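Colleague: Below is the sequence, then the predicted model.
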Amino acid sequence: MTPEDKAFLTDLFDAAVAAADPVKALEGHLPDPPRGRTIVIGAGKGAAQLARAFEDLWQGPVEGIVVTRYGYAVPCRHLKVVEAAHPVPDASGAAATEEILSLLGDLTEDDLVVALITGGGSALLAAPPVGLTLEDEQALNKVLLASGAPIGAMNAIRKQASRVKGGRLALAAAPARVVSLVVSDVPGDDPAEVASGPTVPGPATRATALAAIRAHNIDLPENLQRYLEDAPEDAPAPDHPTLSANSVQVIASAAQSLEAAARLAESRGIAAHILSDAIEGEAREVARVHAALAREVKTRNRPFATPCLLLSGGETTVTLRQVGRGGRNSEFLLSFALAAEGMDGLAALAADTDGIDGSEDNAGAFADGHTAASIRAAGIDPAEALSANDAWTAFAACQGLFVPGPTGTNVNDFRAILIR
C-alpha cells in the first residue's frame, strides 16, 4: 500500500471520528435546567468525554458519575469518572453501578437525570439480579461474545439478567425525569440497543431472550439458563407508565460518520458509495462479500466506476474457534485480504471507531491485494491465522496494524475500500 493511500484512509477514519465528537454531538441537545438537582450518569467507551463536554456546555450546578473502559478516562471538574473492564465486567464496574443506583435512590420529580450512553456500556454497568453473582454476569458475557450471535440477540439476553439494563436504570431514577443522550454503535441506531438500553426500554422479553438462545445455539451455564426461564419479571416495556415523561435522543451515529467520510473523499475527487451503516454477520463472511464487490468494480467497472470508495459500518461478529489475538475488524480485513489477493489498485482499512478492536491496542488494520503475500513472507500462513482467530498476529507481522489509540467516541465499525 502506498503511503498516500494509507494517509487517505487514515484521514477518512479521522473524519468519521470527528463527526461523532462529544462537544459537537451534545450541542443543541441539552435539556432545560430543572427546578431541582441535575444528576449526570453515564456508561460507555466515550462516556468520560461526553461528561467533560457536558460540563463545558451546561449552565448551572451538576453532579454525578460515569463509568468508562480502562484507559479511556479524562478529567472532569464536577463529575466522577470511574474506569472498569470491557468487554467482560469486573468488580470496579459493579461498584460504580451500585454508586449510580445509590445516587438515583432519593430523587424527586423536580430533579433531572441526564444519561450519557455510548457503546460498551453494557459490560461497564454490571449489576446482577438477586439470584445471580458478578461471576455469573462475567460468564454470560464470555459465552455471548464467543457465540457469534448478532448484537440484538446478545442484548435481548443481557437485558433479562440485570438490575439496570433494559430500562431498569431509568426506573430506579423515578420520579425524576430522565433525558438519555445516546451515541449509537448499533446497526439501525435503536437507542434501546446501545449499551443494552439501561435508560431506554425496548420490546425484548424473557421469551425473546430464550428464543435467541435457541436460534443461535448458545450454551449457557445451567444456573443462568434456569434463571432466564424462571426470572420473576421482564424488563420494562417501552410504554411503562413510570417512564412516560422521559426522552431520548441519538446524538451521533455510524450514518453521520460515514457521511462525513464520504464528503471528505468527494472533496478529493473520489466518488464515495455508502453500502450500509447497519451491516451485521460473521466478520469473515461479510469480508468476502466486500471483496467480491471490490473485484467486480475493479475488473468490470460495475456497479460503480473507478476510482471510487466503498464505505460501510455496522457491527459484525466473530465466532471464536480458537483463542487468538485480534477483533472483528482485524478478522474482517484478514479475510478480505485473502479474498482480494492479487488485485492491484486496492487499499482498505477496517477499524473500530472507539480506537480499540478486540483484545489488543489496535483499532484495526490496513490491507491491499498484496497483504496476504506479505504475511506469508513474514512466516505466517494468513489462512491458518484466520482459522485461529489470530488476525492481530498476522497484521503485526506485515506492519499492517492501525493504532490510533482511544478516540473518545464509539459509532462502531468503519470500513473503507479504495479502488483505483
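Modeller: Cool, got the structure. Residues are numbered from 1 along each chain as shown.
Colleague: CA only for contacts and neighbour counts going forward, please
Modeller: OK.
Colleague: Contacts made by stretch 142-156 with the rest, please.
Modeller: If you take Cα atoms under 8 Å, 6 or more residues apart in numbering as the criterion, stretch 142-156 is touched by 88, 186, 193, 196, 204-206, 208-209, 212-213, 216, 218-220, 280-282, 315-320.
Colleague: ok, and here's another one to check against it:
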Amino acid sequence: MTSTPSFPVAPGAWRDDAARAALRRIFDAAIHSAQPARVLARHLPPPPRGQCVVVGAGKASAAMTAALEQAWPDVPLRGVVVTRDGHVATTSRIRVMEAAHPVPDRRSEDAARAMLDAVRGLGPDDLVIALISGGGSALMELPAPGLTLEDMRALNRALLHSGADIGDMNLVRRHLSQVKGGRLACACAPARVLTLAISDVPGDDPLTIASGPTVPDPTTPADALAVLRRRDITVPPQVIDALTRPAPVPAPPNPDNRYILISTPLMALEAAADEARCLGLTPLILGDALEGESREAAIIMSGIAQSARHHDLPVAGPAVLLSGGETTVSIRPADGPPGRGGRNTEFLLSLALALRGQDGIWAIAGDSDGIDGTEDAAGALITPDTLSRARALGLDPRDFLRRHDSYSLFDATGDLIRTGPTLTNVNDIRAIMVL
C-alpha cells in the first residue's frame, strides 16, 4: 500500500502515486466547483407575488432543485423536474422524475407532459423557474404531431452513431419537439420564466443546452433537414414530413424572461487551474470548447504535451494542460460491433498510443457527470507505462481502439475512474500533466 503524497511536490520528486493523486485532485476540484449547492442561490431573484412553479430537465436538475428548496425554505413551491436514472436528490416540495439517457424512453414523454401540465393557466404575477442542464434533450421528449416516441428513439440512435456534434444533434431535435426550442417558455406565458442553467456544451449556447426549451429558436426546419443530409442520416418518411409541413405558431413568451448560466465548463477549468497551482503545477487552459473525433483530438494533444516536455512550449513543466468540451466517437460499420467505451476513455487510449510511453506525462479525462457514454465510469487515467501494462496482460491497445473498446482495456489495467453520479454536468474535464 502506497502512502498518500504530500503537496506541493518538489520538482524531480514526482512518483507515479503522486502524479495520479494530483490529477484526481484537479479533476475533483473542477467537479466540486460546479455543484448546484455552491452556485445556485446567489442567482435567485426575490420571490414572486404570485405562484412559483419549478420545472427542469437534465442530469443536474434534481440537485439544482434541492439547492433551490434549501435557498427558499419558506417560499411555496410546486412543480416537476426530470433527471437521469440514478441522479436523484432529496426534495420535499418539487417532484423529481427519472428517465433514460442518452436515448429517451416513455418516462421522458411523461416528464414533458407533466411539465406542460404544471405551467398551464399561469398569470403575469407568477414565476416559472426552469432548472436546465445537460442531458435534458433526451430526458424531456414530447414528439411533434405525427411522430411517435419510437421515431424519436431511432433518430437519437442515428444521431449518436453519426458523429454529429451536440449543436447539430440538438438543432434537429428542437424542430421535432413540442417542448424544445423555446416551446416550454411559450407554454408558461404570460408568466415570467427565469432559467438557471448549467452548461455542458461548447460555447455555452443556451439554445443547445438541453435543446433550449426556454430559448427562442432562430433556426428553421430546413436547417434541421440540412444536418440530416450532411451527416447522411436516414430517417423515416414521417420525420421528413414533420420537417416540411407548416408548424403551428405558439403564443409568444413573456418578454421579461431571463436566462442565467450559473456554471460553465470554463468556470470548472478555472477551478482545476487553481487546484493545480496549489499542487505546485503551472496550469495552461487550452480551451473549454474542444470538439472533433476523440482519437484525433488525442493525437493533437499528444503533440502539445510532448512539446511542453521537450521544449517548454507552450508551457514549462511541471505543468498541467487543461481542456474541456465534447469530442465525438463515430461508429462505422467497417469497425465491426462496437465494444464498451465513451469519448473520454477513447481519447485516453488514443493519447497513450500517440505518446508511446513517453516519460513524464500522465493524463486524466472524464465526464463531469460521472458517466462516460453509457458506462459506469466517469473516465480513466493513463501513465507512462499504460501500454506496457496492457500488453503484459496480453491486450493489444490498437485493436481495442479500433473496436471502440477502451473501457474494457482500462478496466483490465485498473485505471478507470469511478465517481458515481456527480449530480452536475459541465461537460468533459481533461488534464495532461507534464513533468
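Modeller: Sure thing, it's come through. On a predicted model such as this, the values are computed, not experimentally measured, just so you know.
Colleague: re earlier: pull out the buried members of the contacts of stretch 142-156 of the first structure.
Modeller: The neighbour count (16 or more other Cα atoms under 10 Å) marks 88, 186, 193, 196, 204-206, 209, 212-213, 218, 280-282, 315-319 as buried among the contacts of stretch 142-156 of the first structure.
Colleague: Keep only those of the contacts of stretch 142-156 of the first structure that are in strands.
Modeller: 280-282, 315-317 (DSSP state E).
Colleague: Make CSV out of those residues and add distance to residue 396 of the first structure.
Modeller: Putting these into CSV (distance: Cα to Cα, whole Å) gives the following:
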residue, distance to residue 396 of the first structure
280, 26
281, 25
282, 22
315, 23
316, 22
317, 21
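Colleague: Could you identify the most distant pair in those residues?
Modeller: Farthest pair in these (Cα to Cα) is 282 and 315. Separation: 9.4 Å.
Colleague: and residue 43 of the second structure, how many neighbours?
Modeller: 12 (other Cα atoms under 10 Å).
Colleague: What's the match for residue 262 of the second structure in the first structure?
Modeller: If you follow residue 262 of the second structure across to the first structure using TM-score structural alignment, you land on residue 251.
Colleague: do residue 196 of the second structure as well
Modeller: Structural alignment (TM-score structural alignment) places residue 196 of the second structure against residue 181 in the first structure.
Colleague: Likewise for residue 144 of the second structure?
Modeller: So, by TM-score structural alignment, residue 144 of the second structure is matched to residue 129.
Colleague: What's the local residue count around that match?
Modeller: 16.
Colleague: Distance of the match of residue 196 of the second structure relative to residue 234 of the first structure?
Modeller: To residue 234 of the first structure, residue 181 of the first structure is 24 Å away according to Cα to Cα, to the nearest Å.
Colleague: cool, and residue 102 of the first structure?
Modeller: Taking Cα to Cα as the measure, residue 102 of the first structure falls 22 Å from residue 234 of the first structure.
Colleague: Comparing those two, which shows the higher neighbour count?
Modeller: The neighbour comparison of residue 102 of the first structure against residue 234 (other Cα under 10 Å) goes to residue 234, with 16 against 12.
Colleague: Now the more buried one: closest residue in space that isn't a chain neighbour?
Modeller: Nearest residue to residue 234 of the first structure, sequence neighbours excluded (Cα to Cα, 6 or more residues apart in numbering): residue 205, at 5.5 Å.
Colleague: Aligned counterpart of the one you found in the second structure, please.
Modeller: Per TM-score structural alignment, residue 205 of the first structure is aligned with residue 220.
Colleague: Relative to residue 112 of the second structure, how far out is that match?
Modeller: 22 Å.
Colleague: With residue 65 of the second structure instead?
Modeller: 17 Å.
Colleague: thinking again about what came up before, check the secondary structure at the match of residue 196 of the second structure for me.
Modeller: Following DSSP: H, G, I helix; E, B strand; the rest coil, the label given to residue 181 of the first structure is strand.
Colleague: Tell me which of residue 65 and residue 112 of the second structure has more neighbours.
Modeller: Remark: of residue 65 of the second structure and residue 112, residue 65 carries more neighbours, 31 against 26, as counted by other Cα under 10 Å.
Colleague: Show me what residue 286 of the first structure aligns to in the second structure.
Modeller: The equivalent of residue 286 of the first structure in the second structure is residue 297 (alignment by TM-score structural alignment).
Colleague: Could you name the helices and strands sitting against the helix or strand encompassing its match?
Modeller: According to DSSP states H and E, residue 297 of the second structure maps onto helix 294-311. Judged by 3 or more Cα pairs under 8 Å, 6 or more residues apart in numbering; DSSP states H and E, the packing partners of helix 294-311 of the second structure are helix 343-355, strand 428-434.
Colleague: So which of these is nearest residue 91 of the second structure?
Modeller: Nearest of these (Cα to Cα): strand 428-434, 27.5 Å.
Colleague: Centre of the chain to the closest one, how far?
Modeller: On the basis of Cα atoms, centre = their mean, to the nearest Å, strand 428-434 of the second structure sits 16 Å off its chain's mean C-alpha point.
Colleague: Find me the equivalent region of it in the first structure.
Modeller: Using TM-score structural alignment, strand 428-434 of the second structure pairs with 413-419 in the first structure.
Colleague: what's the average distance of the matching stretch to the second structure?
Modeller: Following superposition, stretch 413-419 of the first structure is found to deviate from the second structure by 0.3 Å on average (mean Cα distance after the TM-score superposition for the first structure).
Colleague: measure stretch 37-52 of the first structure end to end?
Modeller: This stretch, stretch 37-52 of the first structure, spans 18 Å end to end (Cα to Cα).
Colleague: Just the buried residues of it, please?
Modeller: Result for stretch 37-52 of the first structure [16+ other Cα under 10 Å]: buried residues 37-52.
Colleague: wait, what's in contact with the spatially most central residue of the second structure?
Modeller: The centroid of the second structure falls nearest to residue 427 when counting by Cα atoms, centre = their mean (3.6 Å). Residues in contact with residue 427 of the second structure (Cα under 8 Å, 6+ apart) are 199-201, 265, 324-326, 367-369.
Colleague: Lovely, talk soon.
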